[in-house]
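K.L.:
coordinates only, sequence not included:
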């Protein structure tokens, strides 16, 4: 889903650096260096995940099930500050504007939850590890080199990647593993887009407003 965002450069504190030449990759890498620092400075290197509750069940004999509950608390997600370029970037000119197009990804995004399970008087506490691989983002933005006014033409999260869940220590409730892993994957799949979109867009927009693009 594309989105346009116009930015008043007077609202953005600048650390302006001029790059000569038309090396799109170097320019994007410099933008991302700036964006990574902004994400860290604004606390987006450690995002809070929402609490969640799930139920699981075991069929004792045909037509009779016993149910348990699981609570996932104190969740966090790290790694937005590892954003990087994927593939080659391009720079194009259209009148006074320079347009940047590039693919983006992350070196490492992961996190975890504290999990609390209860089933028929059995209570278990354990930790959940999370890892998200191969997130694929496309960015196209236009910048006026004279004013550093920024327009985000496209910001598409094309693929939320592969979500890995590491849930161990269930002991006698190990039979519920598959059901709980599926629940957590669905949960992250539903919230990950919103968690990523605004921080990454804001980080990229301020970086574009800070650094003069290469001249041709």
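P.N.:
Structure received. Computed from a predicted structure; not experimentally measured.
K.L.:
C-alpha only now, for contacts and for neighbours.
P.N.:
Will do.
K.L.:
show me where the protein has strands.
P.N.:
With DSSP state E as the criterion, the chain has strands at 6-7, 46-49, 52-61, 64-78, 83-94, 97-106, 109-119, 122-133, 136-143, 150-159, 162-167.
K.L.:
please verify my assumption that residue 166 contacts residue 129.
P.N.:
Yes: counting by Cα atoms under 8 Å, residue 166 does reach residue 129; the two are 4.7 Å apart.
K.L.:
more neighbours: those two, which one.
P.N.:
residue 129 (15 against 12; other Cα atoms under 10 Å).
K.L.:
that one against residue 163, yeah?
P.N.:
No: contact criterion Cα under 8 Å: residue 129 and residue 163 do not qualify, at 10.6 Å.
K.L.:
show me the longest helix that occurs in the protein.
P.N.:
Assignment by DSSP state H gives helix 177-208 as the longest helix of the chain.
K.L.:
pull out the buried positions in that helix.
P.N.:
Buried positions in helix 177-208, judged by neighbour count with 16 or more other Cα atoms under 10 Å: 177, 180-181, 183-184, 188, 195, 199-208.
K.L.:
what's the angle between that helix and strand 150-159?
P.N.:
160 degrees (axes from the mean of the first three to the mean of the last three Cα atoms, to 10 degrees).
K.L.:
comparison target, given below:
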């Protein structure tokens, strides 16, 4: 499916390539990498949606807890499931790119980001024979990602990702509703959800999203403006 999506996009990529390196335009060589990354991310966004990653399935999370009542320790558990995460396709350039051209090696770095990400889970808690159903909603203000790639300027070469990793996850707001008499486990459940989402984000961005980005970079090799030589 990914290969099909990339092939379908190639005619558009070719047309955009001409616009990107048009030396008769008003664009200076300094801004060509901004345009290149913006173009690449446009197609990354499309493939993310095509691959069913926005919204994406979240893993189930289960936490255990206990409380002592009248000298007896009781055990219970809570879980969130059927989780869906929205926002991966908002990936975009955040600020200017930077590049160096050292002989025959091009190095390009950029700060990328995700905005207004959210998630929703169904939830359930059980303690002392009491079982309640609940739900959890999550909002993440921002996710910052660092991109670093380089390319040997030679036939058949393309930009190869050296680093593609999360540098910061903004405020995570978690709201769990419906726990009723078991709302005292809220803190434990919220902490578990936050940690689970942080780990999941790192895995999916530095795994599947990195692979999607590399596939697009392999298909679309930047044409370096002649003014730089």
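P.N.:
Yep, that arrived. Since this is a predicted model, take the numbers as computed values, not measurements.
K.L.:
what's the TM-score once they're superposed?
P.N.:
TM-score of the superposed chains, computed with TM-score structural alignment, normalised by the length of the first structure, equals 0.82; 204 aligned residues with a Cα RMSD of 2.3 Å.
K.L.:
for the longest helix of the first structure, packing partners?
P.N.:
If contacts are counted by 3 or more Cα pairs under 8 Å, 6 or more residues apart in numbering; DSSP states H and E, helix 177-208 of the first structure sits against helix 24-41, strand 52-61, strand 150-159, strand 162-167.
K.L.:
and that helix against the second structure, how far off on average?
P.N.:
Compared with the second structure after the fit, helix 177-208 of the first structure shows a mean deviation of 1.9 Å (mean Cα distance after the TM-score superposition for the first structure).
K.L.:
which residues in the second structure does that helix match up with?
P.N.:
The aligned range for helix 177-208 of the first structure in the second structure is 186-217, by TM-score structural alignment.
K.L.:
so how far is that stretch off the chain centroid?
P.N.:
In terms of Cα atoms, centre = their mean, to the nearest Å, the centre of stretch 186-217 of the second structure is found 7 Å from the chain centre.
K.L.:
stretch 169-176 of the first structure now?
P.N.:
Remark: stretch 169-176 of the first structure is offset 30 Å from the chain centroid, using Cα atoms, centre = their mean.
K.L.:
same thing with stretch 210-226 of the second structure?
P.N.:
Chain-centre distance of stretch 210-226 of the second structure: 18 Å, with Cα atoms, centre = their mean.
K.L.:
how about residues contacting that stretch?
P.N.:
2, 6, 10, 13, 17, 21, 23, 29, 32, 36, 40-41, 43-44, 47-48, 157-161, 164 (Cα atoms under 8 Å, 6 or more residues apart in numbering).
K.L.:
just the buried members of the residues you listed?
P.N.:
Buried residues within the contacts of stretch 210-226 of the second structure, defined by neighbour count using 16+ other Cα under 10 Å: 6, 13, 17, 21, 32, 36, 40-41, 43-44, 47-48, 158-161, 164.
K.L.:
so what's the equivalent of residue 66 of the second structure over in the first structure closest to, chain neighbours aside?
P.N.:
Under the alignment (TM-score structural alignment), residue 66 of the second structure pairs with residue 57 in the first structure. Nearest non-adjacent residue to residue 57 of the first structure, counting by Cα to Cα, 6 or more residues apart in numbering: residue 67, 4.1 Å away.
K.L.:
quick check: that neighbour touching residue 117?
P.N.:
No: Residue 67 of the first structure is beyond contact range of residue 117, at 11.1 Å (criterion: Cα under 8 Å).
K.L.:
and residue 51 of the first structure, how far is that from residue 75 of the first structure?
P.N.:
Taking Cα to Cα, to the nearest Å as the measure, residue 51 of the first structure falls 7 Å from residue 75 of the first structure.
K.L.:
higher neighbour count, the two?
P.N.:
residue 75 (19 against 12).
K.L.:
what do we get in the second structure for the more buried one?
P.N.:
With TM-score structural alignment as the criterion, the equivalent of residue 75 of the first structure in the second structure is residue 83.
K.L.:
make CSV out of the strands of the first structure and add distance to residue 215 of the first structure.
P.N.:
Below are the strands of the first structure laid out as CSV (distance: least, Cα to Cα, whole Å):
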stretch, distance to residue 215 of the first structure
strand 6-7, 21
strand 46-49, 36
strand 52-61, 50
strand 64-78, 36
strand 83-94, 10
strand 97-106, 9
strand 109-119, 34
strand 122-133, 35
strand 136-143, 12
strand 150-159, 16
strand 162-167, 38
